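Asker: got a sequence here, can you build the structure:
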Amino acid sequence: MPRHFVDLTEAAALPTGHFQMTARIVRDLVAHAATGVVHGPAGTGKTFAVEAALEALDALDPLARPRVTVLTFPARPTMRMIADQLLRELTGTENPSSRNRFDLTTKLVGLLATPMRLVVVDEAQRLTGDCIELLRHLHDHPKTRFALLYVGGDGCWEVLSKEPMLRSRVFRRLPFSPLDPVKVPALMRRYHPIYTEADAALLAEVDSSYGHGTMRDWAVFTHTAASLCADQGITTVDETTVHNAYALLGGGLQ
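Answerer: Sure, this is the predicted structure:
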């Protein structure tokens, strides 16, 4: 299982609809060598869900298991940067600076033909239209066969959907969103032991004041609250612990 944000210990992976659907989407993309997009606001669990789905691929039959490459680029990368980094990840070697984008692309076509691969582009909202077109060209090339997954935060789908050639080829798409406030207390009781016996109204208040339905915020709060519980020698978060956690997380002393 992937590590939780801030290396939170004892936390469980919540089987939310988004978490389970991500696993299905990754399997579908691999099975059909297709293109997919997982996107949504920061902190809603996209990266954790994708990492868990990638780990689950290890259970596939070796003949059906793809080789996975995960890429992350800085803001507004160039086409050559995309080609260079992808080729470097596939070969494990540096590319001579004298090689231009066209040389790199030709080499990539051969490498992406076989064996079956899954290329994951994280922070996809940073891509330019030219870079998106390069990846689409590689994916659509008659000699290549690989699955392509774009993962991104705020603005990701807006960036990708501006490219008609890509949008029309998206086989699976999953927009993440914050947790439903009504479901948060029950989910948090499954998330970490300090919430198992906690008051539902207290958990709802934490979500309203700090968590806002985002797993990253809940991880930060839980890390802080669990430390305070340990200091107090208690196993369940209470109102005092919550207010002390708020003080450590920018809420100020009361």
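Asker: rest of the way, CA atoms for contacts and neighbours
Answerer: Will do.
Asker: so which residues of this structure form strands?
Answerer: 35-39, 67-72, 117-122, 146-152, 170-175 (DSSP state E).
Asker: can you say which of those strands is packed in most?
Answerer: Here the criterion is mean neighbour count by mean count of other C-alpha atoms under 10 Å, and of these the winner is strand 35-39, at a mean of 26.
Asker: and it, what other elements does it pack with?
Answerer: helix 17-32, strand 146-152, helix 156-161, strand 170-175 (3 or more C-alpha pairs under 8 Å, 6 or more residues apart in numbering; DSSP states H and E).
Asker: another for comparison:
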Amino acid sequence: MREEAATQPFPLADAPAPQELHFLSLAGARTVVTPGLAAVRHALADAHQQQRFLCVLGDAGVGKTFAVHTTALTCFPDAHLLLRLGARPGPADLRAHLHHALGLKGAPPTDPAATDSLIRRVLSAGPRIVVVDEADRMPDTCFEYLRFLHDDLPGGLCVVLIAGQRGERALRAQQMLHTRTAAWLTLLPIARDQLARIIFALHPLWHTVAPDHLWMLDGHFAHGSLRRWALLTHHVQRALATAGALHPDPGLLRQVIRRIDTSRRP
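Answerer: As a prediction, this is how the structure comes out:
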């Protein structure tokens, strides 16, 4: 009974994420309620209620962006504004992206004050969630602009800032976040004792693979990263199609790892 419970798949979300949110738009991928996704759901609901900032941190590939975007899209479908900024954004970029995300017609006015007036008017109509990925790349002027919007709106503004673990220092250096942030949430790689249950739920391809083989794959390649598991699943799907096989065997899995794990090559 203990072994059966250890391999019982994690639950799936009632509202699955759109396929394009999965890394590589992985065909057949399912939306697993991992500890990270559950934590983001709780934290985002709280930050949305308070209309405050939420900082989501973690190493590359642990599922930060997926968890935030999935939660925003499925739990707050009419409130979220996903901003995909460039490498070196400025306040003008934030204005332009907000203008577009809010569905305002035409190009943003050339006068920043006029643009801000339009943005504030729409934002004040109801609670919103502004999501900024790779937020640690923003300069101080962008943080100041988000502070301005948050403080200017009567009920505040929920802003989710996503950053890698190395970007935490950049976010914590922003004094304005210290009194406006509902939570600092760090997502972790998949724990070994949860690995088989999460990967079994992630994709049907892994249903016939024994837990010890999953642990081997994780130790040699994925290292608890959901992104790397999606990448591995994608390549195993292609290998199965080429071989005309239905289920992966240990030999095929080892071949796939050798082919895609460039970190082990000189």
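Asker: returning to that earlier point: can you tell me which of the strands of the first structure comes nearest to residue 184 of the first structure?
Answerer: strand 170-175 (19.0 Å; C-alpha to C-alpha).
Asker: have a look at how far, on average, that closest one is from the second structure.
Answerer: Averaged over the aligned pairs, strand 170-175 of the first structure sits 1.3 Å from the second structure after superposition, using mean C-alpha distance after the TM-score superposition for the first structure.
Asker: in this structure residue 61 of the second structure contacts residue 228, no?
Answerer: Yes - if you go by C-alpha atoms under 8 Å, residue 61 of the second structure and residue 228 touch, sitting 6.9 Å apart.
Asker: so if I had to pick from these two, which one is more boxed in?
Answerer: residue 61 (22 against 18; other C-alpha atoms under 10 Å).
Asker: what sits against the equivalent of the more buried one over in the first structure?
Answerer: By TM-score structural alignment, residue 61 of the second structure lines up with residue 43 in the first structure. By C-alpha atoms under 8 Å, 6 or more residues apart in numbering, residue 43 of the first structure lies in contact with 214-217.
Asker: got the contact list for stretch 75-93 of the second structure?
Answerer: 69, 72-73, 94, 97-98, 101-102, 112, 127-133, 137-139, 141-142, 145.
Asker: circling back to that earlier point, how about the strands of the first structure in TSV, adding distance to residue 23 of the first structure?
Answerer: Shown next, in TSV, are those (distance: least, C-alpha to C-alpha, whole Å):
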stretch	distance to residue 23 of the first structure
strand 35-39	11
strand 67-72	15
strand 117-122	14
strand 146-152	12
strand 170-175	11
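Asker: just so I know, which of those lies nearest residue 159 of the first structure?
Answerer: Relative to residue 159 of the first structure, the nearest member of those by C-alpha to C-alpha is strand 146-152, separated by 9.9 Å.
Asker: in the second structure, what range does the closest one match?
Answerer: Taking TM-score structural alignment, strand 146-152 of the first structure hits residues 157-163 over in the second structure.
Asker: again, but for stretch 78-85 of the first structure
Answerer: Under TM-score structural alignment, stretch 78-85 of the first structure corresponds to residues 90-97 of the second structure.
Asker: with stretch 175-185 of the first structure instead?
Answerer: Using TM-score structural alignment, stretch 175-185 of the first structure lines up with residues 186-196 of the second structure.
Asker: for stretch 198-211 of the second structure, which positions count as buried?
Answerer: Residues of stretch 198-211 of the second structure classed as buried by neighbour count (16 or more other C-alpha atoms under 10 Å): 198-203, 205-207, 209, 211.
Asker: and the end-to-end length of that stretch?
Answerer: Start-to-end span of stretch 198-211 of the second structure (C-alpha to C-alpha, to the nearest Å) is 11 Å.
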